[in-house]
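Participant: A predicted structure for the sequence below; I have some questions about it.
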Amino acid sequence: MGHDSFRRGGNRGRGRNESSWYNKRGRGRGDSRNRNKSRPANKNHGEQRESVALSDLKEEQVFITEYVSTGKGFRGILKSRFSDFHVNEIDIDGNEAVLTDMNIPDTPKEELQDTPNSEVEGMLTHLITAEKLEQIRQVAAGKSEAVVEIDVTDLTKEDRGKIHNGTKSLFGKAIVGSTVTRGDKKYISIARYNFFNLTDRRRKWLWPHPFTYFLLYKENVDTIQAVTQMAEQLKCSASAFAYAGTKDRRAKTTQWICIRQYEPSKIASAVKKLQNVKIGNFCFKPKTLKLGQLRGNRFRIALRQVAAEESIIQSAMEEFRDKGFINYFGLQRFGNSSVVPTYRVGIEILKGRWKEACDLILKPRAGDPWFITKMRETWEQTRCAETALAKLSPRNKGIEKQILFWLATHDNDYKGAIQHLARNLRMLYCHSYQSLIWNRVASRRLREFGYQLIPGDLVYVDNITDVEAEQNTVDMDVALEQAIESDVKPDADGEEPPAEQVSRFKALVKPLTETDIASGTYSIFDVVMPLPGHDITYPANASGKWYEELLAEDGLSSEMLLRKAKKESLPGAYRKLFIRLEKLEWKIVSYEKPTDTLIWSDFEKLKGDQESEVKGEAFYKALLLDFHLPSSSYATMALREIMKTDTSALYQRMAEKELSNEALKSVETEQNIVSVDDKAREKQEEDNIVKDNEHTESFVEANEPAEKKPKLE
């Protein structure tokens, strides 16, 4: 995630980022052309690309350089339209999240005991005394504004429930009861119902479990933004919502969301006001959804304008199916800017160079809104935090503003400015650096040792399950979510780690021996490679030494990743080197127009939209893919294996423009050929007509009667 993602996340669910402020300020000031207009969720023909800054970071800059297969790649366009990229979450039990039901379940009705009032009054008199019961009666009748308190410290939970149910049975909605605790005493407080008191308007939760689960289907909006918009409509904090992870913005995605004790009807009413978001499949569960609590995702992807023979595509896909792909950390891990990739900030944080870290975060870069650019330029020129801070909107709560505010109010305390950020946000920069090292070692490992097992390669020990193994991979998306929604306070310096630490990660893996390899028990898909850390096992071969060499290039070592503050330390983690896709399917299709829909979403199928089939030969060709990936793997890294091209957004847009121009030239050439043929055909037809006329005239003349022939003078 780039700095732009951090800036949006820094709003902590309030939905007031720089972009929205900029768009509002732009109205009436000649900036309306820069506003992103909302578009209908269901009208694919209205889909257009937003005018957002594209990342200029290339794959080779983060050492994404190698390929598993040796076959020829082919050109195609990834995410030409957001409807070309579909993601469905797969939960921890292996179930796919598919929107199939948008009905709102009816709220259960409270079952009141059919007990005569006399018996209820007798029970209440026994539990709370007749005097208290009469006081409640006066309150219910509006004759008293007093609050009746009943000491229930010595009563059981069952008896307290009888008091609540009994008073509700006798006086209905005229009263409101609640249980309160003061010190070591417990009271039931009963007052007259007040419509203007939000607490009084609470309804008893009658659903079977406390957590409301529902599927969130969204189009061309990221998970954080969708949740923020729902929270604004429900007048609650975005942190009230829980989900297993974020899904792509430029896509159509479906995932599980949960919230504690919110009526489905209220949630549905709020979502109706939003564009590009639909919900459904309501259910109720006893526990909340946790970050990272998923097995993976199903991807359905269309590569448009595929420029290759069908035999080349089929060959590439078959090799892809058998050999898989290198499990690189994708470009999203390293930010949007080649000038300041996030791992550079991570290096400075790990080295304790706080001023350098702040300068990098505030450094000017391309693609920012004008006021962010102005803030960065002001800082670059003046190094005055207060002056730079004045360039930002009061609504801005991004990381840059947090740093500038701290510097302005704490006499340029650079260390404090970084450590004042939420812990998980700080650690994202460090995780980005770990990801860079992993990519570098993975690329060199493949170049020097090839696609084969070698002694010293690491594999998980035999008794660890696939789910446990997956949980020991650092998931940066989870870290980002924790950074945005958590209220973790900065760690205090000086917190010493325990004298003896249990080596959690070292016990997870073992190095392969020649005997292990010869046994055939393990395959190349079992190999894991570590992210660097202070408590990690490195491969017992040459690649193990590369980690320390690369860390040393940046003035670091594994020991330096053990920090004074325990929560700042990087113990390390393991990641599969190669991934073989599950349930991979593909087909080649033709389509007539660039705006044709090639993949139908959950929502479109639920509406009953019929998938159209192209009849005969169409001008364009696309490759449709369908596969499953574990949660920590990137679909873009899988696709680069078959395409053999850079998957960066900037490259894809350039390639799309080039292919479109080629297609246009092809059409024009065809039209020119047709035009030339038409002219030749017309000329030939004219010549034929002339010849026919001449022949007819000769024939007529030759067969005219003698008396009709002109006489010679």
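Facilitator: Nice, thanks for sending it over. Numbering: from 1, shown residues only.
Participant: from here on, contacts and neighbour counts on C-alpha atoms
Facilitator: Will do.
Participant: which neighbouring elements make contact with the longest helix along the chain?
Facilitator: Ranked by residue count, the top helix of the chain under DSSP state H comes out as helix 649-702. Under the contact criterion of 3 or more C-alpha pairs under 8 Å, 6 or more residues apart in numbering; DSSP states H and E, the helices and strands touching helix 649-702 comprise strand 75-78.
Participant: helix or strand next in line after the helix or strand where K587 lies, which one?
Facilitator: Counting by DSSP states H and E, the secondary-structure element that holds K587 is strand 582-591. Per DSSP H and E, the first helix or strand lying C-terminal to strand 582-591 is helix 602-607.
Participant: give the buried residues for that next one.
Facilitator: Within helix 602-607, the residues that qualify as buried by neighbour count (16 or more other C-alpha atoms under 10 Å) are 602-603.
Participant: who touches it?
Facilitator: Applying C-alpha atoms under 8 Å, 6 or more residues apart in numbering, the contact partners of helix 602-607 are 42, 98-101, 217.
Participant: excluding covalently adjacent residues, which one is nearest to the residue positioned nearest the centre of the chain?
Facilitator: When the chain is reduced to its mean C-alpha position, the closest residue under C-alpha atoms, centre = their mean turns out to be K247, at 2.3 Å. Taking C-alpha to C-alpha, 6 or more residues apart in numbering, and ignoring the residues beside it in sequence, K247 has T223 as its nearest neighbour in space, at 5.9 Å.
Participant: buried ones in the helix or strand hosting T181, by neighbour count?
Facilitator: Per DSSP H and E, T181 falls inside strand 175-182. Judged by neighbour count (16+ other C-alpha under 10 Å), strand 175-182 contains these buried residues: 175-177.
Participant: and for V676, the neighbour number?
Facilitator: 12 (other C-alpha atoms under 10 Å).
Participant: most neighbours out of the contacts of helix 602-607, which is it?
Facilitator: Taking other C-alpha under 10 Å to define a neighbour, the member of the contacts of helix 602-607 with the most is Y217, carrying 25 neighbours.
Participant: below is structure B, check it against A:
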Amino acid sequence: MAGGSASLHFRSLHEGFHGSIKNLTQDFVVTEIDLHGQLVNSPDAPEGPIIRINDDIKDVPPKDSIRAKLLTEETHSNEITIDAVCLNDGEVSGQECYDLSVILSSSTNKSLEHFASTIRGCSEVQKNLEMSLGVFPDKHQRAVVHSAVKYTYPFLMTATNHEEILVREDPDFRELSNLVSVEEAEDFFRFKDAKVPGSKYTFSPDDIKEHRTSVHHFLSRKFGKLLETKSFMEHGRTAITVRLRDRGRRARKRTAADQDEQEIYTGFTLRKDNLETLEAISYMAAELGVLPSDFSYAGIKDKRAITYQLMVVKKISPERLLAKADMFERKGLQLSKIHPVSEPIRLGRLAGNRFDLVIRDLKPHACSFRDLESLVKEAVENVKTLGFVNYYGPQRFGSSQKVQADQVGLALLKEDTVNTMWLFLSPEEGDDHENKAKQHFYQTGNAKESLALMPLHKARERMMLRALHRYGTGPEGGVQAWLSLPHSMRVFYLHAYCSRLWNEAACFRLQTLGPRPVQGDLVVVHACRESQKEDTHASQVHVVTSAEELEGVFSLDQVVLPMPGNSVKYPENTVGSWYRERLEQDGLSSCRFRISSLKLNVPGCYRPLLSYPRNFSYSLHTNKDTQDTEQKPEHRTHMTMTFNLNASCYATVCLREIMKCDP
């Protein structure tokens, strides 16, 4: 297990055994358990808390299907807690994709680049110069093309003529760029086209009143129905801020079509085989003509496994999704139980996961003289009774990576955005296309060339490289590169660092204070094994008193440890001192767990010290290996097992406790 597994504490003292997992993807099957306690691939499982839409639902494409949260993605600390980003609870999130090399053919994209270059080189508006991008019969695809072109080339405007998309220069951009810098004009037009509710854009400070008046008049004349402007003074300088008008004040009456656009959500069960969840979402989004962020899910699942999980996609009707099912299946994605729903899924909205596993080549440890059957029986019974220490598994940190997620998170908490950008794009071992792109960036610092080398499915890396190409690799570029990633991805790295500290704190707590609750420990009074979650509030956490320790009022499975953040309290014993010293050691003694420049906030939460598998069953199977006929056939034993775990708990950690080694 990544992160110094040798130092991690075991709960029980049985001998354990050797074995290997994930030899085949079918050896590791993960199935979500919904909030009703049903397996999501079960034919009897309910389709979820839905409000059914009329059976004759029409596939009405939303007018703003590509409308993205570009500039003012807000942090909702009350909605995204630390448990929303473990392996089962949300590594990623949506990724807005404006990559024209993916959306358009190679020849069309090159022609568009040449057309844009020609427009840029002209000294005045080219009213009669336009280009056709081709015919796009699908309305959703047209919406994607329109928004991607305007985001990439803010000085261009697009129009549809009988399903054909035409591109020409936007004269309004030319006029504004005569009043402000080209870079500011580009940022303003992206802000305007994104139409993010509650967002604002501020131009650079301008001390010339007459010039500010000209900018005010231009914005009012061209975009007065959409925007409102105001000058304000800060630090002795005056600047113009632009805000979107409150759409609620508009006189236009909402139509039935408007209502349909906002309420089209389709739920389904996704089966994937040896594929990352985010890669699967990126593929489906590209085929459907929506953003990856239009997909929601309760939790991320393993890559090296067969997994079943609930998902919801917005802006797509069940009919459209069903029509793409065969195409998805060729990618290894199987969709079932497709049905209309009323809302997206929130991270963590699952009861847990069932694991159906095969452990191959079972053998006693070298020092053992006991038979394998008795070793396995003792191990399973101990873990069923005593549980296991609820560590975060290696998936949380990136078990095969040289630069792990918690290292990136630590640098982010120190607000060293330039260093974290280089850490994020660090090349790994190997000569695959992704590593070649990263190696090129490390050697040259050329984001544009590295972007051309980066595989199309690596959406996060491509978004960061695009931002670095636009803003440079200095401090501003570092901030903009991180802001180009979705909020859930940015905060994931902070949570990875906090998870590493939690693992170390759990080790220290058990080694120092033993297997019973002691004075100063934090406990959840009404906790039970079946319902332990990380979303415990501080008001539910109780500090064990001296009298309660002596009377043995609480058990170890009620003890919780805090995930660091700005809204948690720490144990009132030596463990609390350990947290403070450990944060100081990492240079975070004064850390507020907020990074305003990246719109990140980590409130923290409480994680149970122990976890318990439920509905555990297993069986041993012995086969003769007769491949080598010249030698005596060797007996090989494998073990099949099935068990359930609460959400955010790791099967690999449970197996480590059972086997007393890294599986």
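Facilitator: Happy to help now that I have it. Note that the coordinates shown come from a computational prediction; the quantities given were computed from them, not determined experimentally.
Participant: what's the TM-score for these two chains?
Facilitator: Comparing the chains after superposition, counting by TM-score structural alignment, normalised by the length of structure 2, produces a TM-score of 0.60; 449 aligned residues with a C-alpha RMSD of 3.8 Å.
Participant: buried stuff in the strand holding K587 of structure 1?
Facilitator: 584, 586, 589-591.
Participant: what's it in contact with?
Facilitator: With contact meaning C-alpha under 8 Å, 6+ apart, strand 582-591 of structure 1 is reached by 310, 317, 321, 614, 617-629.
Participant: over to stretch 656-663 of structure 2?
Facilitator: In this structure, residues lying in contact with stretch 656-663 of structure 2 by C-alpha under 8 Å, 6+ apart are 1, 5, 10-12, 15-21, 379-380, 383, 388, 652, 655.
Participant: give me the subset of these lying in helices.
Facilitator: Secondary structure assignment (DSSP H) places 379-380, 383, 652, 655 from these within helices.
Participant: rewinding a little: mind checking what secondary structure the residue nearest to the centre of structure 1 has?
Facilitator: When the structure is reduced to helix, strand and coil (DSSP: H, G, I helix; E, B strand; the rest coil), K247 of structure 1 reads as coil.
Participant: trace it over to structure 2, please.
Facilitator: Matched by TM-score structural alignment, K247 of structure 1 corresponds to K301 in structure 2.
Participant: same check, this time on P530 of structure 1
Facilitator: In the superposition onto structure 2, P530 of structure 1 corresponds to P562 when matched by TM-score structural alignment.
Participant: and what of G544 of structure 1?
Facilitator: The alignment partner of G544 of structure 1 in structure 2, by TM-score structural alignment, is G576.
Participant: relative to L216 of structure 1, how far out is K272 of structure 1?
Facilitator: The span separating K272 of structure 1 from L216 of structure 1 equals 13 Å under the rule C-alpha to C-alpha, to the nearest Å.
Participant: scan structure 1 for its longest strand.
Facilitator: When structure 1 is scanned for its longest strand (criterion: DSSP state E), the result is strand 294-307.
Participant: give the aligned range of that one in structure 2.
Facilitator: Taken onto structure 2 by TM-score structural alignment, strand 294-307 of structure 1 occupies residues 350-363 there.
Participant: which residues are in contact with the nearest residue to L133 of structure 2 once chain neighbours are set aside?
Facilitator: Beyond its immediate neighbours in the sequence, the residue positioned closest to L133 of structure 2 (C-alpha to C-alpha, 6+ apart) is I165, lying 5.5 Å away. Contacts of I165 of structure 2 were listed using C-alpha under 8 Å, 6+ apart, and they are 132-136, 142, 146, 158-159.
Participant: show me where the stretch 101-250 of structure 2 has its strands.
Facilitator: Counting by DSSP state E, counting those that start in this stretch, the stretch 101-250 of structure 2 has strands at residues 130-135, 156-161, 164-169, 200-202, 227-234, 237-244.
Participant: so which elements touch the shortest one?
Facilitator: What that stands for is strand 200-202 of structure 2. Strand 200-202 of structure 2 makes packing contacts with helix 182-194, strand 237-244 when contacts are defined by 3+ C-alpha pairs under 8 Å, 6+ apart.
Participant: and the last one with helix 182-194, angle?
Facilitator: The one in question is strand 237-244 of structure 2. Orientation note: strand 237-244 of structure 2 sits at an angle of 30 degrees relative to helix 182-194 (axes from the mean of the first three to the mean of the last three C-alpha atoms, to 10 degrees).
Participant: which residues in structure 1 does strand 237-244 of structure 2 match up with?
Facilitator: Mapped onto structure 1 using TM-score structural alignment, strand 237-244 of structure 2 spans no residues at all.
Participant: same deal with stretch 406-423 of structure 2?
Facilitator: Residues 343-360 of structure 1 are where stretch 406-423 of structure 2 aligns, taking TM-score structural alignment as the criterion.
Participant: equivalent analysis for stretch 492-507 of structure 2, please.
Facilitator: Stretch 492-507 of structure 2 corresponds to residues 428-443 of structure 1 when matched by TM-score structural alignment.
Participant: which residues sit in contact with the residue nearest to the centre of structure 1?
Facilitator: K247 of structure 1 makes contacts with 87, 222-223, 253, 255, as judged by C-alpha under 8 Å, 6+ apart.
Participant: cool, V221 of structure 1 as well?
Facilitator: By C-alpha under 8 Å, 6+ apart, the residues touching V221 of structure 1 are 248-251, 276.
Participant: need the counterpart of it in structure 2.
Facilitator: Residue pairing (TM-score structural alignment): V221 of structure 1 is matched to L275 of structure 2.
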